[in-house]
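S.K.: sharing a model prediction with you, sequence too.
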Amino acid sequence: MVTTNELLQKRCRHLDTGLSDTEIAQHLAAVPGWALQEGKVAKTYSFANYYETIAFVNAIAWLIHAEDHHPDLTVTYNRCIVKFDTHSVNGGRGGISENDFICAAKVDAVYQQGRHQG
């Protein structure tokens, strides 16, 4: 079974093959609060105000760019919904890959770091 620490140590890479349903369930266990929603791995983060929300978005933008794995973001006054999937898997039809969980773990780490600094 995969752990959060293992995911944090990895880097995203080009993948053609997605994870099986069993593998997705195992990976979800390593990233608490993330869930499968409409074919994507998703989590909602809450903040005190718009400034904190945008600071989080800016922080994860750097991370996302470095990993070259870009989520869908929904940004409101005090919330940011992050949704990952991998477009290149399953013959270009998309799906869930390990990259989604690598980034989920890293986004969680950014959020936790911000909580400890605030």
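M.R.: Great, that's in hand. Numbers count the residues shown, from 1 in each chain.
S.K.: when you work out contacts or count neighbours from here on, use the C-alpha atoms and nothing else.
M.R.: OK.
S.K.: nearest the geometric middle of the protein, what residue?
M.R.: The residue lying closest to the centre of the chain (Cα atoms, centre = their mean) is Ala104, at 2.6 Å.
S.K.: from what I can see it touches Val31, true?
M.R.: Yes - using Cα atoms under 8 Å, Ala104 is in contact with Val31, at 6.9 Å.
S.K.: where along this protein do the strands fall?
M.R.: 35-37, 40-46, 72-75, 79-84 (DSSP state E).
S.K.: re earlier: which residues does the residue nearest to the centre of the chain contact?
M.R.: Shown here is Ala104, whose contacts under the criterion Cα atoms under 8 Å, 6 or more residues apart in numbering are Val31, Trp34, Phe84.
S.K.: want to compare, so here's the second one:
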Amino acid sequence: MTQLLHSRCKPLEGQPAMTDAEIRSHLNEVSGWQLVDGSIEKTFTFKDYLEALAFVNAMAWVCHTEDHHPDMSMGYNRVVVRFNTHSVGGISINDFICAAKLNALVAFVA
């Protein structure tokens, strides 16, 4: 995960999506993320609404600085985050970079 955590997202237009083997390998590096319908997904659970909202706001900043934005839904104390890369038509390294950064971020919010 350390390598992913210190990497930056970059434009990938014209590049292929990751293979199933590459996805499985990278899933081992980001705790709690799983493959769901062509995306990687994780549910983050918090003490209450305020912690969940703080995470969403911090996540927005991280993803904005990486220029790689997830789909997400938020409830009272949980946030479901899904990444895929539209420009490659599947999952890319950028998805795993952001997943690693969100895993690290959650320790500061909760």
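M.R.: Happy to help now that I have it. Please read these numbers as outputs of a predicted model, since none were measured by experiment.
S.K.: the residue nearest to the centre of the first structure -> the second structure?
M.R.: Applying TM-score structural alignment, one finds that Ala104 of the first structure aligns to Ala99 in the second structure.
S.K.: its match and Trp33 of the second structure, how far apart?
M.R.: Applying Cα to Cα, to the nearest Å, one obtains 8 Å for the distance of Ala99 of the second structure from Trp33 of the second structure.
S.K.: ok, Asn84 of the second structure next?
M.R.: Asn84 of the second structure is 12 Å from Trp33 of the second structure, by Cα to Cα.
S.K.: got it, and Val62 of the second structure?
M.R.: Counting by Cα to Cα, the gap from Val62 of the second structure to Trp33 of the second structure is 18 Å.
S.K.: these two: which has the busier surroundings?
M.R.: Set side by side, Val62 of the second structure and Trp33 show more neighbours around Trp33, with 21 against 17, by other Cα atoms under 10 Å.
S.K.: find the nearest non-adjacent residue to the more buried one, please.
M.R.: Distance criterion Cα to Cα, 6 or more residues apart in numbering; nearest residue to Trp33 of the second structure, sequence neighbours excluded, is Lys42 at 4.8 Å.
S.K.: tally of neighbours for the one you found?
M.R.: Neighbours around Lys42 of the second structure, by other Cα under 10 Å: 21.
S.K.: residues contacting it?
M.R.: Gly32, Trp33, Gln34, Val80, Val81, Arg82 are the contacts of Lys42 of the second structure under Cα under 8 Å, 6+ apart.
S.K.: so the top helix by length along the first structure versus strand 40-46, what angle?
M.R.: Longest helix in the first structure by number of residues (criterion: DSSP state H): helix 98-117. Angle of helix 98-117 of the first structure versus strand 40-46, following axes from the mean of the first three to the mean of the last three Cα atoms, to 10 degrees, is 10 degrees.
S.K.: how far away is Cys63 of the second structure from Asp95 of the second structure?
M.R.: In terms of Cα to Cα, Cys63 of the second structure sits 10 Å off from Asp95 of the second structure.
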